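*Asks:* using only what follows, build the 3D model:
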Amino acid sequence: MSDLPQTQTDLENQTYLSHLVELRRRLVRAGAALIVAFVGLVYWAPDIFRLLARPLMQNLPEGGKLIVTDVTGSFFVPMKVTMLVAFVIALPCVMYELWAFVAPGLYRNERKLIGPLIGSSYVLFLCGMAFAYFVVFPTIFRLMAHYNAPLGAEMTTDINNYLSFVMTMFIAFGVTFEVPVVVVMLTRTGIVSIAKLRQIRPYVIVGAFVIAAAITPPDVFSQLILAVPLIVLYEAGLIAARLIAGARSGDTRAHFDVD
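*Replies:* Below you'll find the predicted structure:
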């Protein structure tokens, strides 16, 4: 009898160690994918940075330019941008390794749900970044250049500050475009009902403008660029949740009819 608890403890320790070994293996693979993507892109780091800076450079007034105030900025900033692009490219592999690690502990219906959600989350995040790059950046930079003109100020931006601003906008709009996934998850798991999400719609609208005011530059137009998509995506999430709920109820009725 005294050997049984020891045996159970040994089995638990072995299981814990096997999980750690598996996690390390998955992390190494994900890290290797990131490194391979970075190495493949590093030669074009200056070109990648110029591509990132294009929305600003196209909207600067005559004489406006990017500057470097840090001794190592001209080297490390393009490297950071390249690492960001490499991470976006390698993200499907990183997400797959994460999925492969947690999948054995999920039920079959959870596996069916998580797979499409991960894929849609990646696509929506890319859509948010693209919206920021092609719509938000040109609009904001054009407005900022317009505000500077009456002041007679020369518009010059340090590349480190520009990268910080761009990263903030990419993350903000990438996360904003995840709203439909969040809504579907909340309703699918039963945390919040669709009726409740409809009921709190006025608070969501107010919250969207509060978030936009906290993230975007202090002008109404820039805030609308973030707040309006956030509200639209919330409504899209409600529509998707209703469609999924209708499909599930249809499947359930078909199942009972067959039985």
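*Asks:* use CA for all of it now, contacts and neighbours both
*Replies:* Fine.
*Asks:* look up how far Gln223 lies from the nearest residue to Phe125 once chain neighbours are set aside.
*Replies:* Counting by Cα to Cα, 6 or more residues apart in numbering, Phe125 lies nearest to Gly174, which is 4.3 Å off, once chain neighbours are set aside. Gly174 is 16 Å from Gln223, where distance means Cα to Cα, to the nearest Å.
*Asks:* for comparison, sequence B:
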Amino acid sequence: MTNLHRYYIEFKSRSLLLIMTWVSTILVSYLYKEILLFLMIEPSLNYSNQNMLYFIFTNVTEIFTVYLKIIIFVGNHILIIFTLYHITLFLSLGLYKSELKNITFLIKTSFLVFILSVNFFNNILLPLSWSFFLSFQSFSFLKSIDLYFESKLNEYLIFYITSYYLCVTYCQIFVLLISFCKYLKNNLNQIKQYRKIIYFSFLVMSTVLTPPDIISQIVLSLNLIFIYELLVYNLIFQLVIKKLKH
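*Replies:* All right, here's what the predicted structure looks like:
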């Protein structure tokens, strides 16, 4: 048996495991679909204590469609996690220890940032978004006129998933910053050389990820630059402390 055939067998086996994992996750998620729906609605229901928020549906198949989107949403998350795990195992035997260590660090950091971003989205960002957008339903000058909000369940799910992916994507940018600073920790000259390129990359990412308005692009770019400079100064501080000890 040639090495190429062995790679093919291993790739086929791991792909089959991933497919089985995705299918089993979909089946289990379907059994607990009501709980999953409640977990996605709960951050908004906490806000509804003051605003009587509720959800409606206007199509007989809408609730089933919502459940289907939720279980696929959960299944894709599990699939991505296990795919990264199998890719790491598949490549580990052909990597140096330093390379494997860097990849492991990158995956662990990305997973930690992912957990923090999910908690940030559900506990802070989503309630704040409700507070901001629903603040426009009342007129400050015309007290006799009010706008009443009735959210469709399907539209809420679209809003939740879209906002969720944007939040997670923004937070994963910090993983790249941490990894880049870790890569340049022994060479401060490269930090100076790449500073303009990094700033331009922040601007490009902000343009791609934010809505098409200049304010959002500037705000996100400044935040990324500020966090990057904090990481750089922290790196310089560590290098200075290390030199003083020696």
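*Asks:* now the helices: where do they sit in structure 1?
*Replies:* Shown for structure 1, the helices assigned by DSSP state H span residues 3-41, 45-57, 73-102, 108-131, 137-148, 159-176, 179-188, 194-199, 201-215, 220-258.
*Asks:* aligned to the residue nearest to Phe125 of structure 1, what sits in structure 2?
*Replies:* For Gly174 of structure 1, the aligned residue in structure 2 is Val168 (criterion: TM-score structural alignment).
*Asks:* number of nearby residues for that match?
*Replies:* Neighbour count for Val168 of structure 2, taken as other Cα atoms under 10 Å: 18.
*Asks:* what number of residues lie near Tyr122 of structure 1?
*Replies:* 19.
*Asks:* so what corresponds to it in structure 2?
*Replies:* For Tyr122 of structure 1, the aligned position in structure 2 is occupied by Phe111, per TM-score structural alignment.
*Asks:* quick one: map Tyr8 of structure 2 onto structure 1.
*Replies:* In structure 1, Tyr8 of structure 2 lands on Leu20 (TM-score structural alignment).
*Asks:* look up how far Ala32 of structure 1 lies from that match.
*Replies:* If you go by Cα to Cα, the gap between Leu20 of structure 1 and Ala32 of structure 1 works out to 18 Å.
*Asks:* neighbour-wise, which of the two wins?
*Replies:* A count of neighbours by other Cα under 10 Å puts Ala32 above the other of Leu20 of structure 1 and Ala32, at 15 against 12.
*Asks:* quick one: what's aligned to the more buried one in structure 2?
*Replies:* Ala32 of structure 1 maps onto Met20 in structure 2, by TM-score structural alignment.
*Asks:* returning to what we had before: Leu66 of structure 1: which of the helices of structure 1 is closest?
*Replies:* Closest approach to Leu66 of structure 1 among the helices of structure 1 (Cα to Cα): helix 159-176, 6.2 Å.
*Asks:* and the closest one against structure 2, how far off on average?
*Replies:* Compared with structure 2 after the fit, helix 159-176 of structure 1 shows a mean deviation of 1.8 Å (mean Cα distance after the TM-score superposition for structure 1).
*Asks:* give the buried residues for that helix.
*Replies:* Ile159, Asn160, Tyr162, Leu163, Val166, Met169, Phe170, Ala172, Phe173, Gly174, Val175, Thr176 (16 or more other Cα atoms under 10 Å).
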